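Chemist: please find the sequence and the predicted model below.
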Amino acid sequence: MALCSWQLLFFVLNLFSQKFFVSYSDKTFLKDVFLITISAFGGPQAHLVLFFEYLVNKRKYLNEEELTELIALCQMLPGPSSTQTLLAIAYKRGGFKLAMLTLLIWMFPAFTIMTVIALFITQLKNLPEMSKTLQIAQFVQPMAVGFVGYGAIKITQKLVNTKTGFALLIFSALATYFLRSPWAFPVVVVIGGMVTALKYEKQEKMEKKKFVISWRYFIVYGGVFIIVASLGLITKSMPNSEAISLPIRLFENFYRNGSLIFGGGQVLVPALYNEFVEFKKYLSSDEFLSGYALAQAVPGPVFAFSGYIGGLSMRNFGTWGILIGSFVASAGIYLPGAFILFFVLKFWEQLKLYRPVRASLEGINAVSAGMVIAAIFTISENITPNLTNIAIVVLTFSALMFTKLAPPIIILIGIACGIGFSLL
């Protein structure tokens, strides 16, 4: 399986290098993205740890200060924060083309697996049978806690070094853990930035340039939304047009959610449950929760769960319906965050010339670290507190902290142990 994945990756990269003139350095970057993708268990906080390990420490595509700055920027934007951080790195390296290729490779493994799960779910009468087949990944979730715990220490060391920063870190951790509202994340980020922006006089004055905003990507973002929403209304009123109307409406539904979600997958999931289970009833509660449980064992962005929901929403149209539904849902959930990010990156360098903006990064970084700490406890709530799981968390954290084992190797060891226990 791993060999086939690598062969497929190399084929895709070589194809793009021939058709779209991707340089050797860009192909190397995309291969590194793929390595991160297949290791990316545990949600956005664990993903950021991998970005530091691979992209900063190992490959030196950017330095720690640049990465923490991009993390802070993406925390303020709607959409999948770890995906946007990776896209921002790719965009700064190679522009729109490399960013889009990065997005495809980053989401491909999780998208494929969740689409296959959607296909299998339609064939199963007893949903728990699917969960039993994935017992090989029973250690992945406690391992994710170890990854996030390691990330919390490393990110705190890198981002927080003042008394104000530590105070904001504690405030952020408590606020985002107890106030589990979609708006808690951007509000906390804004508060953190405003607190340290007041210390702008300590920042060095820099010569300001004429402030120019390019509206191209924002126009594309808004234009796509208007066109798709209009097409959905038109086709919905046409007789016998459900096969055409439903994919368009699904794209609009996920595009809208991708435009409004702050805080990552932990906020996305309840929003999708309310819309597609409670309101539209495209999925049953059991199907939704079973799919989400299985998604925890899948590497890559949590937003890939959208592909599963989109696929089951179109199951009445057969296999092709599931494939189309999964594709339009995935495209809809990722594109708005990408367009908004590209729009902001165009004038971000100009914004940084202003001292209050540079000063605000201290607070934004501190509350970002606090969110990672809160995520440790949030993820732990879904794990049975037995000695086995606690031992897995401690061993994973220790392996990351005190050995040079690469994250993919640690994950493979966990999966191998899962296979052994499932056989026993």
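Modeler: Yep, it's here.

Chemist: hey, let's count contacts and neighbours off CA atoms from now on
Modeler: Fine.

Chemist: and the top helix by length along the chain, what other elements does it pack with?
Modeler: The residue-count maximum for a helix in the chain (DSSP state H) belongs to helix 81-121. Using 3 or more C-alpha pairs under 8 Å, 6 or more residues apart in numbering; DSSP states H and E, the elements in contact with helix 81-121 are helix 24-37, helix 44-50, helix 64-75, helix 285-295, helix 305-313, helix 318-351.

Chemist: let's see 6 Å
Modeler: helix 64-75, helix 305-313 (3 or more C-alpha pairs under 6 Å, 6 or more residues apart in numbering; DSSP states H and E).

Chemist: and that helix, how far out from the chain's middle?
Modeler: 9 Å (C-alpha atoms, centre = their mean, to the nearest Å).

Chemist: same question for stretch 199-218.
Modeler: 28 Å.

Chemist: so what touches that stretch?
Modeler: Here stretch 199-218 makes contact (C-alpha atoms under 6 Å, 6 or more residues apart in numbering) with 339, 343, 347, 353, 355-356, 359.

Chemist: any buried residues in that stretch, and which?
Modeler: When burial is assessed from 16 or more other C-alpha atoms under 10 Å, stretch 199-218 yields the following buried residues: 200, 217-218.

Chemist: in addition, the following structure is provided for comparison:
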Amino acid sequence: MLGLTSFGGPIAHLGYFHDEYVRRRQWMDERSYADLVALCQLLPGPASSQVGMGIGLVRGGLLGGVVAWIGFTLPSVIMLMLFAFLIQGLDVGNAGWIHGLKLVAVAIVAQAVWSMGQKLTPDRSRATIAIIAMATALLWQTALSQIVIILAAGIMGILLYQRTEQSMITDVIIPIRRSVAIICLMLFFGLLIILPILRPIVNADGLSLFDSFYRSGSLVFGGGHVVLPMLEREVVPTGWITKADFLAGYGAAQAVPGPLFTFASYLGAMKSGVSGALLATVAIFLPAFLLIAGTLPFWNTIRKNRKMQGAFIGINAAVVGILLAALYHPLWTTAILTPVDFAFTSLLFLLLVFWKLPPWVVVVAGAVGGTIIGMLS
């Protein structure tokens, strides 16, 4: 049911999970849920999806984690696949409503920068890390750049924040043996290393698709919005999808419930139909599943290490900078073409941040407004 009703993005998803599984069903206590959320915020991948997987893992082991992921993800996968089939063959680049969706994407990512920046860069040193990360991401646009930025930010975090005071530690009990967890972690790193090596040797479309989305899901900190620049570099320069179609799908992904990472379902469908959508969806979520299943049994030990805590503080600051870079390019440079575009996007930002309207309402408003702007221009 949550897969059909969980509008509002990752923070809202965490609220839905808390209401359903902590308050109503009492599957977890408050402290265990808070510990699970903290772990998922620190791991690469979609935090809200990982929390859902984690709840399933706690209740039913590996099978429970898979079932929880399917229930939360499948509705938005189906919706975005249908959207992809709807716009295929259409000249979406010149459609007014598509331009409106591009403006919505700018407003929503600006909202993410606004909210994450307040939380993750509250002081001078973290703001500096964010700006350096932003400049690096803009000036060095390669698949390797984001990895280097994350690693460098982690080192800076260790140097600056390893003395951060720890809050009270509460153990999380998970029905997964440590041997199984180690296998999951080995699979995570093994696929991350092997897939890029096999890709040029095998030269198969399916393997290339799986590698691109698996790598994107493996190396993204900060959740759905931050995956945008990495996915854009994987699918637009390769010719798999046009930039107009890419931004149209990203705007549409804001209007459906569930995790933003199902944007991969749309991209896969645009590339290779139903099979491409399913392959891309599994590939982008698989790293998150392997990491949460592989890390939970060791979490109580890991989070007591102050160096690791400091590293994650630095990484979270860099995430804000990477997202700010994505706000400028490809979003701003592609969508904001006239003063009218800027004015309308500012209005959409106002509705999201200060009027706090649901994202799907803002998406509809953006599509209608884009159509009107197109008719008047």
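Modeler: Perfect, I can see it now. Computed from a prediction, not measured in an experiment: that's the story for all the values here.

Chemist: neighbours of Gly15 of structure 2, just the number please.
Modeler: Per other C-alpha atoms under 10 Å, the neighbour tally for Gly15 of structure 2 reads 12.

Chemist: ok, now the one 3 residues further on?
Modeler: The number of residues packed around His18 of structure 2, counting by other C-alpha under 10 Å, is 20.

Chemist: any idea how far the nearest residue to it once chain neighbours are set aside is from Ile336 of structure 2?
Modeler: Counting by C-alpha to C-alpha, 6 or more residues apart in numbering, His18 of structure 2 lies nearest to Tyr33, which is 7.6 Å off, once chain neighbours are set aside. Note on Tyr33 of structure 2: its distance to Ile336 of structure 2, by C-alpha to C-alpha, to the nearest Å, is 41 Å.

Chemist: ok, Leu57 of structure 2 next?
Modeler: Leu57 of structure 2 is 43 Å from Ile336 of structure 2, by C-alpha to C-alpha.

Chemist: now swap in Ala47 of structure 2 and tell me
Modeler: 30 Å.

Chemist: neighbour count winner among the two?
Modeler: Comparing Ala47 of structure 2 with Ile336 by neighbour count (other C-alpha under 10 Å), the higher total belongs to Ala47, at 28 against 19.

Chemist: now do the contacts for the counterpart of the more buried one in structure 1.
Modeler: Residue correspondence, TM-score structural alignment: Ala47 of structure 2 in this structure matches Thr85 in structure 1. By C-alpha under 6 Å, 6+ apart, the contact set of Thr85 of structure 1 is 70-71.

Chemist: which residues in structure 2 does stretch 183-192 of structure 1 align to?
Modeler: Under TM-score structural alignment, the match for stretch 183-192 of structure 1 is residues 144-153.

Chemist: contact partners of the matching stretch?
Modeler: Around stretch 144-153 of structure 2, the neighbours that count as contacts under C-alpha under 6 Å, 6+ apart are 314-315.

Chemist: can you do 7 Å?
Modeler: Stretch 144-153 of structure 2 is contacted by residues 129, 133, 137, 219, 314-315, 318 when judged by C-alpha atoms under 7 Å, 6 or more residues apart in numbering.

Chemist: again with stretch 129-145 of structure 1
Modeler: With C-alpha under 7 Å, 6+ apart as the criterion, stretch 129-145 of structure 1 contacts 41-42, 294, 296-297, 376, 379-380, 383, 389, 392-393, 396, 414-415, 418-419, 422.

Chemist: distance between the ends of stretch 299-313 of structure 1?
Modeler: 23 Å.

Chemist: roughly how far is it from the heart of the chain?
Modeler: Distance of stretch 299-313 of structure 1 from the chain centroid (C-alpha atoms, centre = their mean) equals 12 Å.

Chemist: can you name the residues that contact Met401 of structure 1?
Modeler: Tyr150.

Chemist: residue in structure 2 matching it?
Modeler: Counting by TM-score structural alignment, Met401 of structure 1 lines up with Val353 in structure 2.

Chemist: counterpart of Val104 of structure 2 over in structure 1?
Modeler: Per TM-score structural alignment, Val104 of structure 2 is aligned with Met143.

Chemist: tell me which element that match is part of?
Modeler: helix 140-159 (DSSP states H and E).

Chemist: mean per-residue distance, the next helix or strand after that helix versus structure 2.
Modeler: Downstream of helix 140-159 of structure 1, the next assigned helix or strand under DSSP H and E is helix 163-178. Taken over the aligned residues, the distance from helix 163-178 of structure 1 to structure 2 averages 1.6 Å (mean C-alpha distance after the TM-score superposition for structure 1).

Chemist: how close does the counterpart of Ile113 of structure 1 in structure 2 get to Gly273 of structure 2?
Modeler: Using TM-score structural alignment, the equivalent of Ile113 of structure 1 in structure 2 is Phe83. To Gly273 of structure 2, Phe83 of structure 2 is 12 Å away according to C-alpha to C-alpha.

Chemist: got it, and Ala95 of structure 2?
Modeler: 23 Å.

Chemist: can you tell me how far Ala304 of structure 1 sits from Phe327 of structure 1?
Modeler: On the measure of C-alpha to C-alpha, Ala304 of structure 1 and Phe327 of structure 1 end up 10 Å apart.
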